[in-house]
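Trainee: Based on what follows, work out the 3D shape:
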Amino acid sequence: MDRTFKYHAVDFLLPAQRFNIHFSYVSQRGLPFVREFVLRLVHLSPMTKSQISVFFGFSRREIDEAVADLVTREELMLNETGRLALTEKSIGYFSDLGEAPKLALLQDSWARLCFDLATLSCHGNLRSDKWKSGISLPVATESIAKSESLVEKAFQHQFHEILNKNLLSKSLTQDEKDNPTVYTVNTVNKIGQMPLRLTVNFNVDEQGRSVEREDFEILNDSDYVQQLITIELDRLARPNNMIEIAKAMMQINDDFTIKLIESKTHSINLNFLEDLHKIEENSAKRITFIGPLYSEENWALLQKHLAPALNSRIKNGINDDQRSFIWLASSDPYWSKSNRLHVALSDFYNKAKTKDKTLYSPTLYLPIENSEDQRAIKQWKNELDPDLENAHGIREGFLGGNVEVLALERELAVVVYHMSFPESYPVTMPVGFICTDSKAVNLIETLVRKYIQGSAGHEKPNDCGPIKKLLHNQKEKLLIS
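Mentor: You can find the predicted model right below:
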């Protein structure tokens, strides 16, 4: 079996709505013992009262009561020969000769269920989520406007599937022999909207070729949603940035990562990655990785290399709130499009302090056009709130906007190149390295600081200031105007 390697994971947000659904259903229930077996016997052949009495060993009083009850229920009658026979009503209890009779009961029930508006798949009672850290997938406005009537039909069509997933009341499934069916849907009321978060893994094979995306098991129609995703990927596509990436590597003095790229095909060389890891194991001062820095695997790798520096400070009682830890994001359209980023940011901020010591001062730099770029500023607020306490806006352009850096002063640096090879891969490929070599860390840190402290002209500093302050300034301008 061919191996695949994940190089990116992106969350897509599919519109979904929650509904209160009131409906009536018909269930088939068994009958009491005597009633069932008298009817089963007569179903085989019409009989006299005495024949039934002999068969069951009933007394005269017992057979009189049993037959009278069934006649009253309109389930037995006398036929033209004077024998007891089934009525049209009781004949309907039987599906086949010899089968147990089932009585159809009409009952009311309700359910609170979520349906996505692209495929109308039922997702139970989805946990509420926010429209952030993902790429929103548009659906037809008609699907939103007519969602209640569309869900009514979908619920009836998918009723047994929803029932088998145990998404309905337990009273509908208490008896495994029951087979309830929808009689009618009385009302469908929309009570909320939220995104259905779909995480898409982007993989390559052993030759570095892009692998087809996997289907979504939770959707009725993966093909349609895959089409929506492809449209968004095409919209976000950027030109090949190989030349800019090569220039950035030269400035960082990185001679290794460039060897991972096949220059003719602009694809990744996984065989060389394995060789590079063997070389790096000997030095223990650099490790190369593929994928977002905040992915579970890569973030764990970072913590492993970061731990010695932080543990040393704790052990030696160092209290240093001046030592900076900078995280400078790239302008890549897929950066931050995953819930995993919030886990990493929480780590980034929370590990800055122990109970009684400050180990470093964390700052997150987010790319914007300038301090007046309210669209980007508001987008970052929506995307990363509440992780904005130490977030600054930084003028776009650091190493062409293609490079992400995380640097702990004098201790450690992480560089991630966000490579755009649209002819080979549908999304950018993050490729980076973690290093603790003092010379390399100093070079990277110097590049970052020089850019942050630089400017694009008179009174146009690259560091545009805290995101929260930029938002506040804009509100004041709106009030004044």
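
Trainee: only C-alpha atoms for contact and neighbour calcs from this point on.
Mentor: Noted.

Trainee: so residue 188 is in which element?
Mentor: For residue 188, the enclosing helix or strand under DSSP states H and E is strand 181-205.

Trainee: just how off-centre is that strand within its chain?
Mentor: 12 Å (Cα atoms, centre = their mean, to the nearest Å).

Trainee: could you measure the closest residue to residue 137 other than its chain neighbours against residue 135, distance?
Mentor: Nearest non-adjacent residue to residue 137, counting by Cα to Cα, 6 or more residues apart in numbering: residue 14, 5.3 Å away. With distances taken as Cα to Cα, to the nearest Å, residue 14 is found 9 Å from residue 135.

Trainee: another one to check against the first:
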Amino acid sequence: MNPDCIEFNRVTFALPTQAFKITAYISAEERLPAVTEFVLRLLHTCGRVSLIGLRDYFGFSDAEALSVIESMERMGQIKLDEDYLALSDEFAARFEASPDECPWVAKLKKRTDTVSFDLLAFTNLRRTQSIFPTDNWIKLNPSADVVGGSVDRAKRAYRENFTEIEREHARNRGQERERSYGVHSIENVHANRPSFIPITVGFGVDRKGRLVTVLPEEFESGANFSLVTEFRDRINEELERSPATDNAFVETFLDKFQLDFLRKYVIGNNLDIRAFAQDMAHGLSSSSGVYPLFGSLGSKTNREFIALQINEARKGGKRVPKHLSSLMWQAPNYEFWGRGEEFKAAVEIFTKALKSGGSGDDLHVMDYAQERQEVSVRSKYANTGLVELHLAQPDILSAATWTESLELMLYPGQFTVAMIHAQLENCPGVRYSFGVLSTKGAHLRLVHQLLLERGREQRYGGRWPPKKPAAPIKQAKSLADACTFLAFSDWG
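Mentor: Take a look at the predicted model:
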């Protein structure tokens, strides 16, 4: 990883792959039968040998000697000059070309390989475990023409990558690679069902504030260069499809939450990410009960800090009673939020913290979904461990856009998190987030109000638990009706 990169988000993308069972004939080199090879090596050493000398040397009978000589002459291995034998020109050349003084010969051998290729650049994938994807990942689906022509592409890729494929398979068997000339013909190709490989990508900025896309080291160093290039291009295409945003709402966010200590880091409508991150690392001062945060709340640092607040609230202390409650987490209206392993890890650690103390508290997430798009949005949370999902329709009026860029978290009566998601300068589709965790009563009340406004009756789409049937269950009229624990938010 680039030590100068400041990372602000991680997203898991799904690389499409497909395994093919390929039966082919290979032009392989092999050693000759022992007697034949010994005769050839004798002739190579001696040059010419008489028929009688050959017979006597090997102890053949006349009939045996005649049979061997006729067979080798018929196969073009030797030539007979009166009563003397010598190597044919072809086999004399084979000895000259051989690295080990053995007359290797070509032979067609049938073999069957099961080979996996990616469906972006059609390169051979070594030692990978493809799995069927969760919709929580961003799937980089191949184009229709690639899928339709996958068998022909697999044939071509098998020919082009055969040496690498053969070497890898031999290594897995603990054997030496066969001496071969490559693929002679492909007899049959059976295509398995396409699958995916999850690859978690980091997004950050370098010293000059430019976007840095961080790929896993084992993928970037181990994959074919053409695949890495195509993979990066496809990520950029996905990002560019995400609508651009106006960062004018950054000022609105600072005003609403009275975060004046952050203003010195905002230049125009953009955050000076490096300065902010560096000051945070050295202990950025803020008012009592307010703690600055940067980047994904699912990052290891942020999720552990939030889990610590939950645990402390639930265990209480001297003169401080236990405070048991569920946790509400409001998603921003952003396609690349909560997509991947970091979100799953955050769900796990928050849920575990909320189960301490023996109550039935849980993590509740609220996301956006247009009418009749609820099932699609809910599928994004499959296999994340999330149990409680609420959906609300997005604002139609552009004046309310700033609230859709908010990411909020509320543990009623104890603490709240408020983050704003802003677009990285000159990078449409790429957003970073910054904000605070606060225990101030004013912040708790403001977040409570914003949550209830988002989940009001006219916009609330109901509970859509990811593990339940397609329809919402026990439909409530509003978020307040569905999440009665929010009624205690004003305790702070």
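
Trainee: all strands for the stretch 301-450 of the second structure, in order.
Mentor: 327-330, 363-368, 388-392, 406-411, 415-423, 431-438 (DSSP state E, counting those that start in this stretch).

Trainee: any chance of those in TSV, plus mean neighbour count?
Mentor: What follows is the strands of the stretch 301-450 of the second structure, written out as TSV (neighbours: other Cα atoms under 10 Å):
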stretch	mean neighbour count
strand 327-330	24
strand 363-368	24
strand 388-392	23
strand 406-411	25
strand 415-423	25
strand 431-438	23
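
Trainee: what about residue 289 of the first structure, how many residues close to it?
Mentor: By other Cα atoms under 10 Å, 19 other residues sit near residue 289 of the first structure.

Trainee: quick one: what's aligned to residue 296 of the second structure in the first structure?
Mentor: Correspondence of residue 296 of the second structure to the first structure, assessed by TM-score structural alignment: residue 292.

Trainee: Where do the helices of the stretch 201-350 of the second structure begin and end?
Mentor: Taking DSSP state H, counting those that start in this stretch, the helices of the stretch 201-350 of the second structure run over residues 217-222, 225-241, 249-256, 273-281, 300-315, 341-355.

Trainee: which other residues reach the fifth one?
Mentor: Spelled out, it's helix 300-315 of the second structure. 293, 296-297, 321-324, 342, 346, 349-350, 353-354, 356-357, 411, 414-415 (Cα atoms under 8 Å, 6 or more residues apart in numbering).

Trainee: Please tell me how far it is from the chain's geometric centre.
Mentor: Centroid separation for helix 300-315 of the second structure versus its chain: 28 Å, with Cα atoms, centre = their mean.

Trainee: cool, the longest one as well?
Mentor: Its chain's C-alpha centre lies 13 Å from the corresponding centre of helix 225-241 of the second structure when counted by Cα atoms, centre = their mean.

Trainee: cool, stretch 257-265 of the first structure as well?
Mentor: Worked out by Cα atoms, centre = their mean, stretch 257-265 of the first structure lies 32 Å from the chain centre.

Trainee: Likewise for stretch 418-435 of the first structure?
Mentor: So, by Cα atoms, centre = their mean, the centroid of stretch 418-435 of the first structure is 22 Å from its chain's centroid.

Trainee: what does stretch 201-213 of the first structure give?
Mentor: Remark: stretch 201-213 of the first structure is offset 21 Å from the chain centroid, using Cα atoms, centre = their mean.

Trainee: now swap in stretch 90-99 of the second structure and tell me
Mentor: The answer for stretch 90-99 of the second structure is 49 Å, by Cα atoms, centre = their mean.

Trainee: Just the residues contacting that stretch, thanks.
Mentor: So stretch 90-99 of the second structure is in contact with 44, 76, 77, 78, 101, 102, 103, 104, going by Cα under 8 Å, 6+ apart.
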